[in-house]
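**Q** My questions are about this predicted structure, shown below with the sequence.
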Amino acid sequence: MDLTTTRVNYRLFEKEDFDIFYSVFSNKDIMRYAWIDEFNSEQEILPFFEDFLSVDDMPNRNNSYAFAAFSKEDNSFIGFADIQIHSRNDGGGCGEIGYFLMPKFWGKGYATEVAGAMTDFGFECLKLHKVCARCNANNFKSENIMKKLGMTLEGQLRKVRYKRGDWDDEKYYGILREEWQSKKR
């Protein structure tokens, strides 16, 4: 299963992608606001990586689709993008997007493009009713991406993310299918 946007090509992570996956989840700067800490060894991250592998275009063990993102310009690895399906039903269901980019691609609009691709995939391919995203309340750049996608702040959970000895709040954003459709027009 491959996706494409203006500047980015996406494909599901494969076993051969361990090194690029590790380059994201072991990077302290990338993981600064993530809900988990960075991994410090390849052995430690291997089970986590294996949970993100899909088979035959089906969701993986996490009930998500995890994509490796590459620049169309020079095929360099941009980062990780996924959508996790929280529920499926006759009305479509709900999913949550996530994205982590390599630092050299920060501040150039790639995160918005990648997050938008996951949102579009959720509505167009998975036929979801709602797509949401969460961020550390201190991660203003990620929050701005959610706003650019047309998501609405639905709540803030107090002191739910524990990172390096501190508790941080988490913001929860979402967009409904009909809101996404009207934004696409």
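**A** Good, I have the coordinates.

**Q** contacts, neighbours, all on C-alpha from now
**A** Noted.

**Q** Stretch 150-169: how far from the chain's middle?
**A** Centroid separation for stretch 150-169 versus its chain: 16 Å, with C-alpha atoms, centre = their mean, to the nearest Å.

**Q** ok, now stretch 114-133?
**A** 11 Å.

**Q** Show me what it is in contact with.
**A** With contact meaning C-alpha atoms under 8 Å, 6 or more residues apart in numbering, stretch 114-133 is reached by 4-5, 8, 69, 81-83, 88, 91-99, 145-146, 149, 151, 172-177.

**Q** this is the other structure I want to compare:
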Amino acid sequence: MPALPSSFSTQRLELRSYTPDDAAWYVAMATRNRAHLARHEADNAAMKIVTIVDAITIIRGFNEEADAGESTFLGAFNRSNGDFVGQIYVGVSNADLPGYLIGYFCDEAHVRQGYTVEAAAATLTKLFEDCGAQRVGLWCDDTNIASQHIAKRLGMRQEGHVRADKRLADGSVTGSLCYGLLRDEFLAQQTP
């Protein structure tokens, strides 16, 4: 399989893998976004970070997964000022196909500015054009309207709805939506 992307740029963003030098600001970002991520991203690594040591451990884990070709975590940074605006996750779902999964979150200070769509769209392009993806999937909570809108803006189709499959920290029970984008669909989107 081709290597997962580790850095690339868009018009407004620089996306790159994290390094241990990112640990201090990663702690601040995780702390700042804790309430923002609590409902739909309770399992996100950022939710477990309290200290710089925690952040270094998480970042090293990200890098080990990337080196093994299993997944990659990319920080999305504003090219004009260097601000962190979000994170993209790419995982391998089927190495033989190849098929991938993506996930994302937007920093609370940068929601509704189009950064997540821009970062995720560029990631899809990398996966289809550079990694030979036949399929890219996405799972999100069925109450996460923002994530559903992003998936649709990316041209993904809702393929399934697993109802009442998890209990959230607040005690509510929600389901999961499965979205997918196939290679033919991606290529058709690229034709003017």
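**A** Sure, I can see it. Computed from a predicted structure; not experimentally measured.

**Q** Just the ones of the contacts of stretch 114-133 of structure 1 in helices?
**A** I145, M146, R177 (DSSP state H).

**Q** Which helix runs longest in structure 1?
**A** The single longest helix within structure 1, with elements called by DSSP H, is helix 110-124.

**Q** Go through the ones in helices among the contacts of stretch 114-133 of structure 1 and single out the one with the most neighbours.
**A** In terms of neighbour count, M146 stands highest of these at 24 neighbours, by other C-alpha atoms under 10 Å.

**Q** What does that one correspond to in structure 2?
**A** Residue correspondence to structure 2 (TM-score structural alignment): M146 of structure 1 is matched to A151.

**Q** got it, and L126 of structure 1?
**A** Aligned partner of L126 of structure 1 by TM-score structural alignment: C131.

**Q** Tell me how many other residues surround its match.
**A** 18.

**Q** Likewise for L46 of structure 1?
**A** 14.

**Q** Likewise for the one 3 residues further on?
**A** Neighbour count of F49 of structure 1, defined by other C-alpha under 10 Å: 18.

**Q** Okay, it and A66 of structure 1: tell me how far apart.
**A** With the distance defined as C-alpha to C-alpha, to the nearest Å, F49 of structure 1 ends up 10 Å from A66 of structure 1.

**Q** Surely G95 of structure 1 and Y65 touch.
**A** No: checked against C-alpha atoms under 8 Å, the pair G95 of structure 1 and Y65 is beyond contact range at 10.5 Å.

**Q** and for those two, which residues touch both?
**A** In contact with both G95 of structure 1 and Y65: I83, Q84, using C-alpha under 8 Å, 6+ apart.

**Q** separation between E50 of structure 1 and F13 of structure 1?
**A** Applying C-alpha to C-alpha to E50 of structure 1 and F13 of structure 1 gives a distance of 10 Å.

**Q** Where do the strands of structure 2 begin and end?
**A** 7-9, 13-17, 71-78, 84-94, 99-106, 135-141, 157-167, 173-182 (DSSP state E).

**Q** now, of those, which is deepest in the fold?
**A** Comparing those by mean neighbour count (mean count of other C-alpha atoms under 10 Å), strand 71-78 ranks first with a mean of 24.
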